[in-house]
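S.K.: Coordinates only, no sequence provided:
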């Protein structure tokens, strides 16, 4: 409760105040950034970073004010979780994603390509979406793709650290979503929480989960392999060692969602182009980005998914091996450049 209060009554107002301060003092920031730009590698790097910060804070503040108004209009939050308001919040998220990606593509010269089944491949069928995790950018890109290109309303399982972003904290507590801790304390039943979120999916829904439990780093890869050995899964540890671009999947949450949504197909998602953008420092070093992001989608009909738990784990590992191979064959340096 204390953490929730700090996020809502300290962090959120601080973001709004910082946004106002940035706009009021923007001429000074612009002069400083312009003076620094010739001294830094990359074309107008300081100005690009400044604009992205101002732009993101502005989106955050506008969305927070809109959601504050929705809270009042819904009877001080009494009806905020009814379908009407849920639909409004999904529309708000979709609009924010469209604006954000449009500006990011312009400023950073990003291009996003998708390869795989079209929205027509899933008519009237809910889907469980399993995506590799290689940085915060892939979460945004995946949700953007699901909402704008596939016309889905995503239900998302995210790390609890993202709840410190006020916009995410508020909006994802008003639509079906879960903030979870990848390494929960004893007694926390995360699989039950995930199953509850996946229950009742309709033909317009997409349940989104990242089975690796965190962004890929070599250190996390080593820890994941060691964990498999520690719990006696030597064969899976050997398979995880053969995968060099992904972490060994943690199947518990995915299997819980699979049981809770018996009519859902499964969509596996791999991507390249955002692999090394894990921190603010990584983004700074990469600017100007000129990135080509490629997303590969595979649809697996429900009838092709095993029923036995052990066979399902083996099936998931097999798909992660396939995703690892696809990443190896489609690394950014191997893709044709679209730069002009």
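M.R.: That came through, no problem. These numbers were taken from a predicted model, which means no experiment stands behind them.

S.K.: CA only for contacts and neighbour counts going forward, please
M.R.: Will do.

S.K.: Tell me the secondary structure of the residue nearest to residue 176 when sequence neighbours are not counted, please.
M.R.: The spatially closest residue to residue 176, leaving aside those adjacent along the chain, is residue 155, at 5.3 Å (Cα to Cα, 6 or more residues apart in numbering). Under the three-state scheme (DSSP: H, G, I helix; E, B strand; the rest coil), residue 155 adopts strand.

S.K.: what number of residues lie near residue 179?
M.R.: By the criterion of other Cα atoms under 10 Å, residue 179 has 18 neighbours.

S.K.: where's it relative to residue 210, distance?
M.R.: 12 Å (Cα to Cα, to the nearest Å).

S.K.: Would you indicate which residues of stretch 280-297 are buried?
M.R.: 284, 286-297 (16 or more other Cα atoms under 10 Å).

S.K.: can you tell me which of the residues you listed lies nearest to residue 252?
M.R.: residue 297 (22.0 Å; Cα to Cα).

S.K.: and the helix or strand containing the closest one, what does it pack onto?
M.R.: If you go by DSSP states H and E, residue 297 is part of strand 292-300. Strand 292-300 sits against strand 111-115, strand 265-272, with contacts defined as 3 or more Cα pairs under 8 Å, 6 or more residues apart in numbering; DSSP states H and E.

S.K.: Pasting the second one now:
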């Protein structure tokens, strides 16, 4: 029912809204220009208006393209073949390139990566476990994987993102899965992850966020309490020592390790937008003039334990290392940016 509503109602509504926005754009430009002198920041209203226009326009164009490809693929009968899957990945990469180019230009947002070079994993599939915090970090990671590391990501995402009709349609045509933020006891997440991580080839990357959600103090407290309810007091104590990340939930990554026995693991930490948690935070930060720093670590498969309990210890060890890195590289600790 929700799928039908999103695709039959929301998708056409987005296209209509994009057309109306362009028709009335002169009015919006005048309003934004009038508001800009009385709002803090440099031309904040105009910058935000341009980003909204860009988002609506791109969303509408993508939906039209996806409809055309659905027709061209035999009313969807061939849409999941390797050829069409590659075409859809190219579309994702193109959209990410447009958004991040405009983010650099309009928001003064830059991304710096530190770690293994793109050719550090030749001919080897990778499992990517990333810290989850700040707005859009999943999109930043996907952009980095596709643009710099030339990988086709398979990703597990919150089902709330599927309310965006373009994301809903597009990611249902490539290897990706939407899951509920708090799945019920009957949800077999291990089987879902195992299926998605199976059959990876040399240019694939399976992406998972072991924390299960963006970092907040409330979620951190709940994660620690959950460990105690499960009788895992030692893990709870370790989680209390980690102040910038949530305690990782190992089930998904372990299922991926079992499904992809030849894959290396890449751990990813990032910082720069961690403190932007609400719409108000984002508004006050415009224009951002921020730098996102991403740190990557490659772990060869032979260094990863085989035993489940040892793997949990290994994951907690890495999350403690990520926590330490974030504490040392938060924007306020790096000093002023040059240039």
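M.R.: Ah, there it is. Values in this document were obtained by computation on a predicted structure and should not be read as measured data.

S.K.: on that earlier part again, superposed on structure 2, where does the strand holding residue 297 of structure 1 end up, distance-wise?
M.R.: Compared with structure 2 after fitting, strand 292-300 of structure 1 deviates on average by 0.4 Å (mean Cα distance after the TM-score superposition for structure 1).

S.K.: one step back: for residue 334 of structure 1, which of the helices and strands packed on strand 292-300 of structure 1 is the nearest?
M.R.: strand 265-272 (10.4 Å).

S.K.: relative to strand 292-300, how tilted is the closest one?
M.R.: 160 degrees (axes from the mean of the first three to the mean of the last three Cα atoms, to 10 degrees).

S.K.: Need the contact partners of stretch 223-233 of structure 2.
M.R.: Stretch 223-233 of structure 2 is contacted by residues 235, 236, 237, 239, 240, 246, 247 when judged by Cα atoms under 8 Å, 6 or more residues apart in numbering.

S.K.: ok, so of the residues you listed, who is nearest residue 31 of structure 2?
M.R.: So of those, ranked by how close each gets to residue 31 of structure 2 (Cα to Cα), first place is residue 246, at 42.2 Å.

S.K.: which SSE is the closest residue to that closest one other than its chain neighbours in?
M.R.: Of all residues not flanking residue 246 of structure 2 in the chain, residue 220 sits nearest, at 5.2 Å (Cα to Cα, 6+ apart). Taking DSSP H and E as the criterion, the element that holds residue 220 of structure 2 is helix 217-229.

S.K.: and the next element down the chain from that helix?
M.R.: Counting by DSSP H and E, the next helix or strand C-terminal to helix 217-229 of structure 2 is helix 233-241.

S.K.: What ranges does structure 2 have for its strands?
M.R.: Taking DSSP state E as the test, the strands found in structure 2 are 110-114, 126-130, 152-158, 176-179, 204-208, 264-271, 291-299.

S.K.: closest one to residue 47 of structure 2 among the ones you listed?
M.R.: strand 110-114 (16.4 Å).

S.K.: So which bits of the closest one are buried?
M.R.: Quick answer for strand 110-114 of structure 2 (16+ other Cα under 10 Å): residue 110.

S.K.: now do stretch 24-43 of structure 2
M.R.: Buried residues in stretch 24-43 of structure 2 (16+ other Cα under 10 Å): 28, 32, 33, 36, 43.

S.K.: Counting only helices, which of the residues you listed make the cut?
M.R.: 28, 32, 33 (DSSP state H).

S.K.: still on that earlier bit, of the strands of structure 2, which is nearest residue 324 of structure 2?
M.R.: Closest to residue 324 of structure 2 of the strands of structure 2 is strand 264-271 (Cα to Cα; 10.2 Å).

S.K.: on that earlier part again, show me just the buried residues among the contacts of stretch 223-233 of structure 2.
M.R.: 235, 236, 239, 240, 246, 247.

S.K.: Nothing else from me, thank you.
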